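sequence first, predicted coordinates after that:
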Amino acid sequence: MKSILLHVDHDRGFKARLQVALDIARANNGHITCLQAVSYAVFAPGDIYGSAMAAAIPVIKENAENLRAEIETELEHEGVSWDWRFVYGMAAQRLLEYSPLADIVIVGPAASGESEHGPSALVGDLVLKSRAPVLVVPAEATGFDVSAPALIAWNGSSEACHAVRGAVPLLACSCKVTLASIAEEQDKPRFDLPSTEGARYLSRHGIACELVEIPRGEAKIADTLVSAAQVRDCGLMVMGAFGHTRLTELLFGGVTRQMLTEPPLPILLAH
């Protein structure tokens, strides 16, 4: 991962994903582009003359400048190549604009102004529209050990294949890769690729992996995958996102939605 796009924001998880970005950059001799998007879209009921917005703009600008000064001072002592992009506009749109030449986009599970008790709209937009894989970092993360075991959540879908392909540089650093699939008792005939094809693809990149089939049981698929990752002391999970339509995921839930609500470990997603 040579080109790392990092979302800069005031949310409580920023320091966590900054540390993860630094760890990945050091391991790959990579470059971090810190993208700070500032929006002046302030809504106040009854503010027909824009007085609330006018009062908020200087505060928003000052907070953004203070955060930039603080992080730039810290980065100067990290020994990592980086640059800073300060732009106006909505974060999701600006990140998408800068993502085409990024090897990975690093974000948190929730941006400023979003609820921390549900999946992030910012993450959803990035995963669906960006060609680069998206790494979602929990706010509680203290770093990223690139050599730690990794778990691939495999269901043979094109989304899972895209995630594996995007994760190859990180998987190549892992000491042990597990490709796990959930066995459904009443699987309908599908045209998805078997796990052996995923293993064969990885082998061509010099990455050996263990194939594991986990019984579905009574637990939710997301919980089963998390348990499998925790048992193996994984530092990364790789999975395809929004295998069903996003509307279906939002209305009825789904593995992606469950994973993004409270991610227990860094999760690399691709659609």
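In hand now; what should we look at?

rest of the way, CA atoms for contacts and neighbours
OK.

flag every buried residue along the host helix or strand of Arg94.
Taking DSSP states H and E as the criterion, Arg94 maps to helix 91-98. By neighbour count on 16 or more other C-alpha atoms under 10 Å, the buried set for helix 91-98 is Ala91, Ala92, Arg94, Leu95, Leu96.

show residues contacting the helix or strand following it.
Next along the chain after helix 91-98, taking DSSP H and E as the criterion, comes strand 104-107. Strand 104-107 has contacts (C-alpha atoms under 8 Å, 6 or more residues apart in numbering) with 1, 3-7, 17, 21, 99, 123, 132-137.

those in helices, which ones?
In helices, judged by DSSP state H, the following of those are found: Arg17, Ala21, Val123.

for those, pick the one with the most neighbours.
Neighbour counts for those (other C-alpha atoms under 10 Å) peak at Ala21, which has 29 neighbours.

where exactly do the helices run in the stretch 101-250 of the chain?
Taking DSSP state H, counting those that start in this stretch as the test, the helices found in the stretch 101-250 of the chain are 121-129, 158-171, 195-204, 221-231, 246-252.

which strands or helices does the shortest one pack on?
Put plainly, it is helix 246-252. If you count contacts as 3 or more C-alpha pairs under 8 Å, 6 or more residues apart in numbering; DSSP states H and E, helix 246-252 packs onto helix 255-261.

picking that back up, buried among the contacts of strand 104-107? Need that as a selection in ChimeraX.
Buried residues among the contacts of strand 104-107 (16+ other C-alpha under 10 Å), as a ChimeraX selection:
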select :1,3,4,5,6,7,17,21,99,123,132,133,134,135,136,137
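
ok, back up a step: pick the one among the ones in helices among the contacts of strand 104-107 closest to Phe144.
Phe144 has its nearest neighbour among the ones in helices among the contacts of strand 104-107 in Ala21, at 8.2 Å by C-alpha to C-alpha.

OK, contacts around the closest one?
Counting by C-alpha under 8 Å, 6+ apart, Ala21 has contacts Ile4, Leu6, Ile32, Ile106.

okay, one more to line up with it:
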Amino acid sequence: MKTILSLIHDDEGQEARYQAALDVARGVGGHLACLDLTIVPEYVGDYSVPMTAGGLLLAEDTAVEAAHASRMRSRIEREDVPFDWTSTTGFLSQTLEARAGLIDLIVVSTDHTGAFFAHMTHVIGDLFVHTGKPVLAVPPANCGFTAQGRAVVAWDGSQDAEAALCSALPLLRIAKSVTLFHADTGAMTTDVDEAARYLSRHGIKSTVKNEPIGLERVSEALVREVASEGYDFVVMGGFGHTRTIEAIFGGATRTMLLKCDVPMLLVHRR
């Protein structure tokens, strides 16, 4: 996990996204690949929108983004993290996907209010499908990424959970503590204790927490666990397909994107 793609865009999630990307880069000794993106609205090119109106709005966004990019670049030049900078204009999903080839981690925002981008969960789902890269989803109100904090791994024994665990190793090595949380539905394929042994072989001590959930949805148990135990970040598998996002645990990824207050490292095995 050395090359970290950080989206630079003037929106309410920018500061949290920026700080999280910096914190991860510092924690793993990584490099920031800054993507300064003027986002083309989905309705530009829609025949129901006059071309002059769409063009004027895009021109206005371009001017705003140029000023924002200048401020952000000045800030990152004063940081102790190596970086490169690319400025472009395009659709959000497609541009992130095109830039993700030689990237180890993509940092984006969650946005259940729609204030930044009305279908951010769709964007994350598209990134799962088309890139297969780990995605760090950061809530806009978050203060950064506590790399040396307390981590929880949502475990259901699926291939996505396995992929998430493997991808998260650089972060789990420096975490203060690691908990493997298994909401027991009786449907697990790879045993949670095997996941703990895997971490141990990488020099990572973990605690296994089995939670019988009865009639409760697993997503609800996971949200409650994260909130009550004060974890600093979550690692979990995610399942996506074009223009939608589904999840491990029957909807847990979607629920976490809506309700979780800490950063989430999400991985889908293509």
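Yep, that arrived. The shown structure was predicted, so the numbers you read here are calculated from the model rather than taken from an experiment.

which one, of the helices of the stretch 101-250 of the first structure, ends up nearest to Pro264 of the first structure?
Taking these one by one with C-alpha to C-alpha, helix 221-231 is closest: 7.4 Å.

which part of the second structure lines up with that closest one?
Using TM-score structural alignment, helix 221-231 of the first structure corresponds to residues 218-228 of the second structure.

can you point out the buried residues in that stretch?
Per 16+ other C-alpha under 10 Å, stretch 218-228 of the second structure contains these buried residues: Val218, Ser219, Glu220, Ala221, Leu222, Val223, Glu225, Val226.

distance of the third one from Asp61 of the second structure?
What it means is Glu220 of the second structure. Using C-alpha to C-alpha, to the nearest Å, we find Glu220 of the second structure at a distance of 39 Å from Asp61 of the second structure.

and what of the last one?
Counting by C-alpha to C-alpha, the gap from Val226 of the second structure to Asp61 of the second structure is 37 Å.

rebuild the buried residues of helix 91-98 of the first structure as CSV, extending it with distance to Leu247 of the first structure.
Putting those into CSV (distance: C-alpha to C-alpha, whole Å) gives the following:
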residue, distance to Leu247 of the first structure
Ala91, 22
Ala92, 18
Arg94, 23
Leu95, 22
Leu96, 21
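
in stretch 73-93 of the second structure, what's buried?
Using 16+ other C-alpha under 10 Å as the test for burial, stretch 73-93 of the second structure gives Arg73, Ile76, Pro82, Phe83, Leu92, Ser93.

what residues does that stretch touch?
By C-alpha under 8 Å, 6+ apart, the list of residues contacting stretch 73-93 of the second structure from outside reads 22, 25-26, 30-42, 123, 126-127.

end-to-end on it?
First residue to last in stretch 73-93 of the second structure (C-alpha to C-alpha) measures 23 Å.

do stretch 136-148 of the second structure as well
16 Å.

now that stretch, how far from the chain's geometric center?
Centre-to-centre, stretch 136-148 of the second structure and its host chain are 9 Å apart (C-alpha atoms, centre = their mean, to the nearest Å).

likewise for stretch 33-50 of the second structure?
Between the centre of stretch 33-50 of the second structure and the centre of its chain there are 22 Å (C-alpha atoms, centre = their mean).

measure how buried the equivalent of Val212 of the first structure over in the second structure is and give me the count.
With TM-score structural alignment defining the correspondence, Val212 of the first structure maps onto Lys209 in the second structure. Here the count is done by other C-alpha under 10 Å, and Lys209 of the second structure has 15 residues near it.

quick check: closest non-adjacent residue to Thr121 of the second structure.
Ile245 (6.5 Å; C-alpha to C-alpha, 6 or more residues apart in numbering).

aligned partner of Leu258 of the second structure in the first structure?
Counting by TM-score structural alignment, Leu258 of the second structure lines up with Thr261 in the first structure.

please tell me how far its match sits from Ala222 of the first structure.
Separation of Thr261 of the first structure from Ala222 of the first structure (C-alpha to C-alpha) stands at 11 Å.

just Asp187 of the first structure next, same as before
Asp187 of the first structure is 18 Å from Ala222 of the first structure, by C-alpha to C-alpha.

can you check Leu202 of the first structure too?
24 Å.

of the contacts of Ala21 of the first structure, which pair is most distant in space?
Pairwise distances across the contacts of Ala21 of the first structure peak at 10.0 Å for Ile32 and Ile106 (criterion: C-alpha to C-alpha).

which neighbours do those two have in common?
Ile4, Leu5, Leu6, Ala21.

out of the residues you listed, which are inside strands?
Here DSSP state E is the test, and these give Ile4, Leu5, Leu6 as lying in strands.

nearest to Ala167 of the first structure, of those?
For these, the nearest to Ala167 of the first structure is Ile4 (13.0 Å; C-alpha to C-alpha).

for the residue in the first structure that Val192 of the second structure lines up against, the count of nearby residues, please.
Alignment note: Val192 of the second structure maps to Ser195 in the first structure; criterion TM-score structural alignment. A count of neighbours around Ser195 of the first structure, defined by other C-alpha under 10 Å, yields 18.

I'd say Asp145 of the first structure and Cys234 touch.
No - assessed by C-alpha atoms under 8 Å, Asp145 of the first structure is found out of contact with Cys234, at 9.6 Å.

apart from its chain neighbours, what residue comes closest to Ala229 of the first structure?
Take Ala229 of the first structure and drop its neighbours on the chain: the residue closest to it by C-alpha to C-alpha, 6+ apart is Leu151, 6.0 Å away.

err, Arg26 of the second structure, not the other one
Using C-alpha to C-alpha, 6+ apart, the closest residue to Arg26 of the second structure is Val81 (6.8 Å).

Three-state assignment for the one you found, please.
What DSSP: H, G, I helix; E, B strand; the rest coil gives for Val81 of the second structure is coil.

counterpart of it over in the first structure?
Match for Val81 of the second structure (TM-score structural alignment): Val80.

roughly how far does that match sit from Asp233 of the first structure?
28 Å.

and Ile104 of the first structure, by the same measure?
For Ile104 of the first structure, the distance to Asp233 of the first structure - C-alpha to C-alpha - is 23 Å.

looking at these two, which is more packed in?
Neighbours were counted for Ile104 of the first structure and for Asp233 using other C-alpha under 10 Å; Ile104 has more, 25 against 13.

give me the neighbour count for the residue nearest to Asp111 of the second structure when sequence neighbours are not counted.
The shortest distance from Asp111 of the second structure to any non-neighbouring residue, by C-alpha to C-alpha, 6+ apart, is to Met120 (6.0 Å). Applying other C-alpha under 10 Å, we find 24 residues neighbouring Met120 of the second structure.
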